[in-house]
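Student: Pasting the sequence and the predicted model now:
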Amino acid sequence: MKTIILKSALAAFLSATALTSVNAQLKLEVQPAKPNIIVFLVDDMGWQDTSVPFWDSVTNANRKFHTPNMEQFAATSIKFTQAYANSICTPSRVSLLSGMNAARHRVTNWTAFKDKPVDYNDDKLMVPQWNVNGLSPVPGDPRSVYVTTLPQILKNNGYYTIQCGKAHFGAYGTVGADPLKLGFVKNIGGSAAGNPASYLAEDDFGYNPEKFILQADIPNMKKYWHTNTFLTEDLTKEAELAMDTAQMKKKPFFLYMAHYAVHLPYNADQRFVQKYLDEGLTKPEAAYAALVEGMDKSLGDLMKYLDQHNLTQNTIIIFMSDNGGFSHPPRQGNDNTQNYPLRGGKGSLYEGGVREPMMVRWPGVTKAGSICKQYVHIEDFYPTLIEMADIKRYQTVQTVDGESIVPYLKNPKKSDPERVLVWNFPNNWTGGNLGDDNAWMTSIRQGDWKLIYFEKYGRLELYNLRDDIKEAHDLAKKRPAETKLLAKLLTQKLKLYNAQLPVDKLTGKPVPMPDEIVGL
């Protein structure tokens, strides 16, 4: 009898063990794959450069542009109406790949050639020793910020990482100029170039065999030379081929689709330009609007690709611009009117220079057609995408300043009015040629309040963005308590980041901190 009982117990044990093993195997098999990720970054696209309104009403600018694919995307995603980047391209791109605030990473202006700053001279101030060489994955590189990049972390966790379009992470002649050294396994058209010499394939994108032109350094795109295609279109085709490769390798992909559009030069995209000319736009403005629509078609083409390959439900798409819209000739209209109702444009720390169109579609998480009013920053992409990819264990050599926006993606009504955003631009972008609001500035936002410090003039300006999105009414003198509080908080943040300030030529010392302004 004992033998029978023992045999029965053993059989039950083996059966339970086998069942547990089968259940474990089934659990492994049904676990969802890591999501594919597309970051669709546009260059120099203003907050209003779309038929999708990001304000509480439709504007004349919204009516001018035709972006039907953005409209379709907005209907299926969450729209952020207060999303920010830096005022210039390379600082934003370094913040995206590092998660660092520009005040900390010190790549505070656009990069060009190794060891050569691009700033204009000034009669009163000098630029500090900012990181003119950009981002580097190698410790000790001079005038560079040492970073564990976002694509490197994704690559380490099984992603097929694709850089397509504009890179502009580092100066020509540095390791950071090569996306393949930064964690990308595929590079399509990315280099130290900040804009193309030409969008026209028939012009070989501006290549000249007798003279090196940095803007024409668009690698791996020669197959399109001597054709009648357009760079935006060609990059999209190459992105699709790269996603094909990821599928063949059975890997999730991270596509950094970073268009050169809509940056100068404003070559006319013949697929779209005529209707804008017929509507009475000047030739440059019609070409600009066509650049926008060509970018929009690229977004639509990528969404169609996902649908055709049954990838839509497991692919996250983030749409964003790298800085505010260019707001000077050859754009049509008076200076700094192109981003209305926002003040200023690219290069400025007024809203027109830093507020961007941003949308996110995360199937199964984000609510279609929802809107989030929480202010966020491009440095937030780093921790956000790592969380989206469900990567729990990773290390970085840099301090990450960005905050994950996943809570807002899950609950658009969630808000954090205590959060602080900081911008630092101790540089001279245009030498005053485009106005005094494109140089020597640092700024802070907390809640509805925003303070801007004009370092050359020792001037503080205070705005309430809830009541005055146009930044038309400086409240610094009327609201001294708020001015002092934000000046003190900005100073604390700048010191925490070990931020740089411009140097006074007379004293040889940095300009005063915001809370040291006389009369404050």
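Tutor: Arrived safely. For clarity, every value in this text was computed on a predicted model and none was experimentally measured.

Student: contacts and neighbour counts: CA atoms only from here.
Tutor: Fine.

Student: burial count for the closest residue to P383 other than its chain neighbours?
Tutor: Counting by CA to CA, 6 or more residues apart in numbering, P383 lies nearest to S404, which is 5.1 Å off, once chain neighbours are set aside. Residues within reach of S404, counting by other CA atoms under 10 Å, total 19.

Student: how close does S404 sit to V376?
Tutor: Applying CA to CA, to the nearest Å, the value for S404 to V376 is 9 Å.

Student: next one: T337
Tutor: T337 sits at a distance of 24 Å from V376 (criterion: CA to CA).

Student: Name all residues that make contact with the residue nearest to P383.
Tutor: The contact partners of S404, by CA atoms under 8 Å, 6 or more residues apart in numbering, come to D380, F381, Y382, P383, T384, E387.

Student: What are the buried residues along the host helix or strand of the last one?
Tutor: Right, the one you point to is E387. Remark: E387 resides in helix 381-388, with elements defined by DSSP states H and E. Neighbour-count burial for helix 381-388, counted by 16 or more other CA atoms under 10 Å, picks out F381, Y382, P383, T384, L385, I386, M388.

Student: residue boundaries of the strands in the stretch 151-300 of the chain?
Tutor: For the stretch 151-300 of the chain, applying DSSP state E, counting those that start in this stretch gives strands covering 160-165, 186-188, 253-258.

Student: Do I have it right that Q82 meets M359?
Tutor: No - shown here, Q82 and M359 do not form a contact pair, counting by CA atoms under 8 Å, at 10.7 Å.

Student: quick one: which of the two has more around it?
Tutor: Set side by side, Q82 and M359 show more neighbours around M359, with 25 against 20, by other CA under 10 Å.

Student: check contacts around the more buried one.
Tutor: Contact criterion CA under 8 Å, 6+ apart gives A74, S77, I78, K79, F80, I318, F319, M320 as the residues in contact with M359.

Student: Looking at these, spot the one nearest D44.
Tutor: Distances from the contacts of M359 to D44 were compared by CA to CA; the smallest belongs to M320, at 10.2 Å.

Student: roughly how far apart are L14 and L28?
Tutor: Using CA to CA, which is the criterion applied here, L14 is 21 Å from L28.

Student: Kindly report the same for P363.
Tutor: Relative to L28, P363 is positioned 21 Å away (CA to CA).

Student: What of G46?
Tutor: Summarising the geometry, the distance separating G46 from L28, computed by CA to CA, is 45 Å.

Student: can you check G353 too?
Tutor: Counting by CA to CA, the separation of G353 from L28 is 48 Å.

Student: Which one of these two is surrounded by more residues?
Tutor: Regarding G353 and L28, a neighbour count based on other CA under 10 Å identifies G353 as having more, with 32 against 10.

Student: mind listing what the more buried one touches?
Tutor: Neighbouring residues of G353 by CA under 8 Å, 6+ apart: N86, S87, N323, G324, G325, R343, G344, G345, K346, G347.

Student: The structure to be compared is supplied as follows:
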Amino acid sequence: MVHPLRLLAMTWFASAALQAAARPNVLLVLTDDQGYGNLSASGNPQLCTPNLDRLRAAGTDFSRCIAAPGGTATRAEILSGQHEFRCGVSHRVAGRNLIRPEVPLLPEVLRAAGYRTAIIGKWDLGEAFPCRPEDRGFEDVLVHGGGGIGQTQDYWGNGYVDPWLRSQSGWQQTTGYCTQVLVNEAKHWLAARSAEKQPFFLYLALNVPHAPYEAPAATAEPFLKAGLREPTGSFYAMIEDLDTRIGDLLAELDRLDLSSNTIVVFLSANGSAFGAWNAGMRGIKGSPDEGGVRMPACCRWPGKFGAKRVVDSLTSPLDLFPTLAGCCAVALPSGWSGDGLDLSPALLGQADFPRQRMLFTHVGQWPGDDSPERYRSQGFAVRDSRWLLSGLELFDMAADPGEQTNLFEHHPAEVTRLLSAYGSWWNRLSSTLRQPVRYVIGDPHQPLVRLTAADWWPSRERPGAASAVSLASQTAIRAQLQALTDGAAVAETAGLWKLRVASPGHYRVSLAPLPAEANPSEHSKIGQLKAGRVHLRSGNRELQMDLRQGTTAVTLNLDLAAGELDLEAWFSGQSADQRILGASFAEIQRLGERKRPELELDIHTIPKK
């Protein structure tokens, strides 16, 4: 979150530069898990994507745009212009998918310069203050929760058909298939903007073709009849459907007479989730190899950007922040030091695209309390215009784009050069990798904070317990609770939330195995706790309370001091072998001033033995 004084300064400088210019609108469309090979224009023999192909031909195509290996990281790169590790993101969950509040984001900068800003679709970078999209520069918000529909941080029971979406006023259920719903909402928002003189930035972040692979009804049949198997058939059907919907969106821009002064950017969040046809590249999503990170990317601004232009220089989502700011004549924040390049002069025909460049990739996602240093030599890659060093393999990408011939032993000078650059890069940012980004409780911007198991850092109570990754989906939580209900053995689960208490006071903490919005039958079938105890621990202090048989949620009131708080909650007595059950859902709200000013929790705290 940018400081108000910084926003004021950015606004003043930007307005001075823009007095004589009609600033362009920006429509940024991001898809999820659609790699470079998942377009018919890329040569895919199974897909037909005419609208995306036309968009690609009508503008500038970045044929070697290198994303992060996963979508959460790429989203951080797009919005911050910084490598995801620099801005705080090193995982898709586990409290490590949050951008540091002090890092300025593209929507903040554009909004400060007078743009109306909106996000529709997938945010994936935090569900509580100060990390929600409305905290980070978006004036209008309509999103699902977490990293995908049906994940733990999402509205419970959400699905691809008739999805629930959250705006600043709360959750609302929509009607239709998710892609159609999101694009229709984007069309309505654009229609509302068309009569205004204010420029806009719309970030349409579609959740498809991400798992679960649930295509619109009957659309996968042609692919299955052609011999493809599931889930590839549904994956391809989702892509063809999103192509149709993006065609509708571009037609709406034309109808509203907005196309001529709107920069349209299209890209995906990473390489393809499937290797059924991957343009001859090695690797898929999650890999630092070309197939895991090369994304489709193009941009169009009629009359300003060259049409049918293919740029084979290395580019990156990191470039979007400085490039879009440059195209919109918006000043970057004072002292900004991002990792992206401003490509606006090249796009506008005033300069050449840079040829000499190096990009660094690391898959991240190491266990939360492990030292990142242990993983510096795992899952990394370094690229320049010719070479790709992927671990201990070296490839000449000009001659061998499929990464078939390892030249590691044949070009020691290149290996040394690339490894040295990687080592210097890692050393520059390694000191920040273990600094957590904390959700804030007790702040008026979000009086009631909801936390989930997907936000857990590793447990201190039970260090070996399964944590956030194993409970990142609602399906996993249902399976765990059903097994407990049936008396089956289940893995122990536990974790802690890293928080910051904004204001000292008396707080209410509600804990449950299922969220409040789960339907009553589900609460009754798998959400009832057995007789036992609930535990709430911070540091060496612990609050305990008895659980009655059949309880579905428990509420504890306690005093909290201002400052950093590592909070862990769990239920005991839920399994015959005394394994603990972490509280997968929590709600925390400040009720007022402290009841006992000198106590950290309350009179019933029990020192840890």
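Tutor: Received it, and whenever you're ready, just let me know what you need. For clarity, every value in this text was computed on a predicted model and none was experimentally measured.

Student: After superposition, what is the TM-score?
Tutor: TM-score for the superposed chains, counting by TM-score structural alignment, normalised by the length of the first structure: 0.72, backed by 405 aligned residues with a CA RMSD of 3.0 Å.

Student: thinking again about what came up before, looking at the strands of the stretch 151-300 of the first structure, which one is packed in the most?
Tutor: Ranked by mean neighbour count under mean count of other CA atoms under 10 Å, the strands of the stretch 151-300 of the first structure are led by strand 160-165, which reaches a mean of 27.

Student: Where in the second structure does that strand fall?
Tutor: Counting by TM-score structural alignment, strand 160-165 of the first structure falls onto residues 116-121 of the second structure.

Student: can you list contacts of stretch 90-100 of the first structure?
Tutor: Contacts made with stretch 90-100 of the first structure from outside it, assessed by CA under 8 Å, 6+ apart, are listed as 85-86, 101-102, 105, 107-111, 134-135, 147-151, 167-170, 322-323, 378-383, 398-402.

Student: buried residues in it?
Tutor: Of the residues in stretch 90-100 of the first structure, those scored as buried under the neighbour-count criterion (16+ other CA under 10 Å) are T90, P91, S92, R93, V94, S95, L96, L97, S98, G99, M100.

Student: any chance you could map the helices in the stretch 351-500 of the second structure?
Tutor: Counting by DSSP state H, counting those that start in this stretch, the stretch 351-500 of the second structure has helices at residues 412-429, 474-485.

Student: could I get the ones you listed as a markdown table with mean neighbour count and distance to A94 of the second structure?
Tutor: Listed next are the helices of the stretch 351-500 of the second structure as a markdown table, based on neighbours: other CA atoms under 10 Å; distance: least, CA to CA, whole Å:
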| stretch | mean neighbour count | distance to A94 of the second structure |
| --- | --- | --- |
| helix 412-429 | 14 | 20 |
| helix 474-485 | 17 | 15 |
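
Student: Just put those helices in JSON lines and tack on distance to L258 of the second structure.
Tutor: JSON lines is the format used below for the helices of the stretch 351-500 of the second structure (distance: least, CA to CA, whole Å):
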{"stretch": "helix 412-429", "distance to L258 of the second structure": "42"}
{"stretch": "helix 474-485", "distance to L258 of the second structure": "40"}
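
Student: Out of the ones you listed, which gets nearest to A399 of the second structure?
Tutor: Distances from A399 of the second structure to each of those were compared using CA to CA; the minimum, 15.5 Å, belongs to helix 412-429.

Student: Onto which residues of the first structure does whichever helix in the second structure runs longest map?
Tutor: Using DSSP state H, we find that the single longest helix of the second structure is helix 232-255. Under TM-score structural alignment, the match for helix 232-255 of the second structure in the first structure covers residues 285-308.

Student: how big is the offset of that stretch relative to the second structure?
Tutor: Overlaying the second structure shows stretch 285-308 of the first structure at a mean distance of 1.1 Å from the equivalent residues (mean CA distance after the TM-score superposition for the first structure).

Student: List the buried residues of that stretch.
Tutor: For stretch 285-308 of the first structure, the buried set under the neighbour-count rule, 16+ other CA under 10 Å, comprises 285-303, 305-306.

Student: what's in contact with it?
Tutor: Residues outside stretch 285-308 of the first structure that contact it (CA under 8 Å, 6+ apart): 40, 42, 49-50, 64-70, 232-233, 236, 240, 259, 261-262, 266-274, 276-277, 312, 315, 330-332.

Student: Got a quick PyMOL command for the buried subset of these?
Tutor: Buried members of the contacts of stretch 285-308 of the first structure, defined by 16+ other CA under 10 Å, are picked up in PyMOL with:
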select buried, resi 40+42+49+50+64+65+66+67+68+69+70+232+233+236+240+259+261+262+266+267+268+269+272+273+274+276+277+312+315+330+331+332
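
Student: nearest spatial neighbour of A57 of the second structure, skipping sequence neighbours?
Tutor: K308 (4.7 Å).

Student: next one: R309 of the second structure
Tutor: In this structure, R309 of the second structure finds its nearest non-sequential neighbour in T60, 4.8 Å apart by CA to CA, 6+ apart.

Student: Repeat that for L409 of the first structure.
Tutor: For L409 of the first structure, ignoring the flanking residues on the chain, the nearest one in space by CA to CA, 6+ apart is T366 at 5.5 Å.

Student: how about that neighbour, what does it touch?
Tutor: Contacts were defined as CA under 8 Å, 6+ apart; by that measure T366 of the first structure touches S77, I78, V360, L409, K410.

Student: how many other residues sit next to the third one?
Tutor: Here the number of neighbours of V360 of the first structure (other CA under 10 Å) works out to 23.

Student: What's the match for it in the second structure?
Tutor: Alignment note (TM-score structural alignment): V360 of the first structure maps to C299 of the second structure.

Student: and if you look at the fourth one?
Tutor: Here L409 of the first structure is matched to L347 in the second structure, going by TM-score structural alignment.

Student: and if you look at the second one?
Tutor: With TM-score structural alignment defining the correspondence, I78 of the first structure maps onto T60 in the second structure.

Student: K308 is in contact with that match, correct?
Tutor: Yes - using CA under 8 Å, T60 of the second structure and K308 qualify as a contacting pair, with a distance of 6.2 Å.

Student: okay, those two: which has more neighbours?
Tutor: More crowded of T60 of the second structure and K308, by other CA under 10 Å: T60, with 22 against 15.
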